[in-house]
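K.L.:
Kindly generate the corresponding structure for this input.
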Amino acid sequence: MDGVQESGRYVGEPDGLNRLWTPHRMAYVGGENKPKDSSQDQCPFCVIPSKSDEDGLVVARGDLAYVVLNLYPYNSGHLMIVPFEHVSMYSEISNAVMVEMGELTQRAMHALQRAMSPSGFNIGMNQGEAGGAGIAAHLHQHVVPRWIGDSNFFPIIGQTKAMPALLANTRVQLADVWE
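P.N.:
Predicted coordinates for the structure are as follows:
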């Protein structure tokens, strides 16, 4: 298999495991598209709404928040609900933004159910750098569709996720069923 190497040839102590190298993930690990500072002009979540839906991978827009595909998804269909306002913490948003984010989350789940028939969902927010937020300066909520058995050896052992669909195609698929 291309990209798989015997561990004993490239590490200090052989451990009997093969390695599946995924150099494309270095863009994420290395911070590609991550803002250099917390200012709005550097923030991808502030820039995305100015792009076309296709270029920004936007699935839907509300009055106070929008729904976008994750550029570095955990699973196919991994969406984020993002307020237009540049705030970092859930405690900083208004009740109106909170309600719209909740409504968009429900609509995202319905669209994902219609388009992809997941068995379940992970929904959550990582807030602050210490909380695991990749872009800590701008609040965003993840909606990750899950299927029975989607945690196979690739992500658990190989630290790799096989994605069966291109992001642009997934955006169209979800936008088409969005209500």
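
K.L.:
CA atoms for contacts and neighbours, from now on please.
P.N.:
Fine.

K.L.:
where do the helices sit along this structure?
P.N.:
With DSSP state H as the criterion, the chain has helices at 26-29, 44-47, 53-56, 95-116, 153-156, 167-177.

K.L.:
Give me the distance from the fifth one to the chain's centre.
P.N.:
Yep, that's helix 153-156 we're talking about. With Cα atoms, centre = their mean, to the nearest Å as the basis, helix 153-156 stands 18 Å off its chain's centre.

K.L.:
check contacts around the residue most central in space within the chain.
P.N.:
Residue closest to the average C-alpha location in the chain (Cα atoms, centre = their mean): residue 70, at 3.0 Å. Contact analysis of residue 70 by Cα atoms under 8 Å, 6 or more residues apart in numbering lists 78, 79, 80.

K.L.:
Hmm, residue 71 and the last one touching each other?
P.N.:
No - contact between residue 80 and residue 71 fails when scored by Cα atoms under 8 Å: they sit 9.9 Å apart.

K.L.:
Proceed likewise with the subsequent sequence, for comparison:
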Amino acid sequence: MKETKGIDMEYLYAPWRTAYITDAEKGKIEGCVFCHISQHPDMDEAHHVLYRTERCFVVMNRYPYTPGHFMIIPHRHTDALEALEEETWVEMSLLAQKGVRMLKEGFGAQGVNLGMNLGAAAGAGIAEHIHLHLVPRFQRDTNFITTVGHARVYGTDFQAVYEKLRGMVADFLK
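P.N.:
Predicted structure coming up:
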């Protein structure tokens, strides 16, 4: 077991994730990962970008809570929601509304969690660049393994989920 902030974390064997992990290490990004993704539209497939607009982009979460978890991120680098241009916030909100519809109607989610962790103290993993999470939820998708076993199980192929959602973009996000 590995000590993590005073909590013992157990890891489950998931051999299908080896390529994902080794690719991430080979292409380690310097600086803000979200700015890197924003500035490299030619790498959208490799970065698992679902959609881009003038002010924002929609990208799969590399460390998802559930299959289909994605984020809406402004191109502008800021850690302050209150400093974001109103037009950008409106665009993020409209994309969130369309994204919820896509997750429910296209992906079969029975609910969706929306959230922003503003700052490291609020739990943001990448605190320097705001982002809005959309996490699809399903009846009985929660269990005690995360709480009791300190492990997370991702029960489907990440790339397959990305391709499925990317195929729905024209029907839902545009």
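
K.L.:
Between residue 80 and residue 71 of the first structure, which is the more surrounded one?
P.N.:
residue 80 (28 against 14; other Cα atoms under 10 Å).

K.L.:
What residue in the second structure is paired with the more buried one?
P.N.:
With TM-score structural alignment defining the correspondence, residue 80 of the first structure maps onto residue 71 in the second structure.

K.L.:
What of residue 168 of the first structure?
P.N.:
Checking TM-score structural alignment: residue 168 of the first structure goes with residue 159.

K.L.:
If you tally nearby residues, what's the number for its match?
P.N.:
So residue 159 of the second structure, with other Cα under 10 Å, has 12 neighbours.

K.L.:
Residue 172 of the first structure now?
P.N.:
16.

K.L.:
Distance-wise, check the nearest residue to it once chain neighbours are set aside relative to residue 121 of the first structure.
P.N.:
In this structure, residue 172 of the first structure finds its nearest non-sequential neighbour in residue 59, 7.6 Å apart by Cα to Cα, 6 or more residues apart in numbering. Separation of residue 59 of the first structure from residue 121 of the first structure (Cα to Cα, to the nearest Å): 18 Å.

K.L.:
Likewise for residue 81 of the first structure?
P.N.:
14 Å.

K.L.:
who's more crowded, those two?
P.N.:
Of the pair residue 81 of the first structure and residue 121, residue 81 is the one with more neighbours under other Cα under 10 Å, namely 26 against 16.

K.L.:
Show the contacting residues for that one.
P.N.:
65, 66, 67, 68, 101, 104, 105, 140, 141, 142, 143 are the contacts of residue 81 of the first structure under Cα under 8 Å, 6+ apart.

K.L.:
Tell me, how many residues neighbour the corresponding residue of the second structure for residue 96 of the first structure?
P.N.:
In the second structure, the residue equivalent to residue 96 of the first structure is residue 87, according to TM-score structural alignment. Neighbourhood size, residue 87 of the second structure [other Cα under 10 Å]: 10.

K.L.:
same thing with residue 135 of the second structure?
P.N.:
What residue 135 of the second structure shows, counting by other Cα under 10 Å, is a neighbour count of 22.

K.L.:
how about it, what's its match in the first structure?
P.N.:
Counting by TM-score structural alignment, the partner of residue 135 of the second structure is residue 144.
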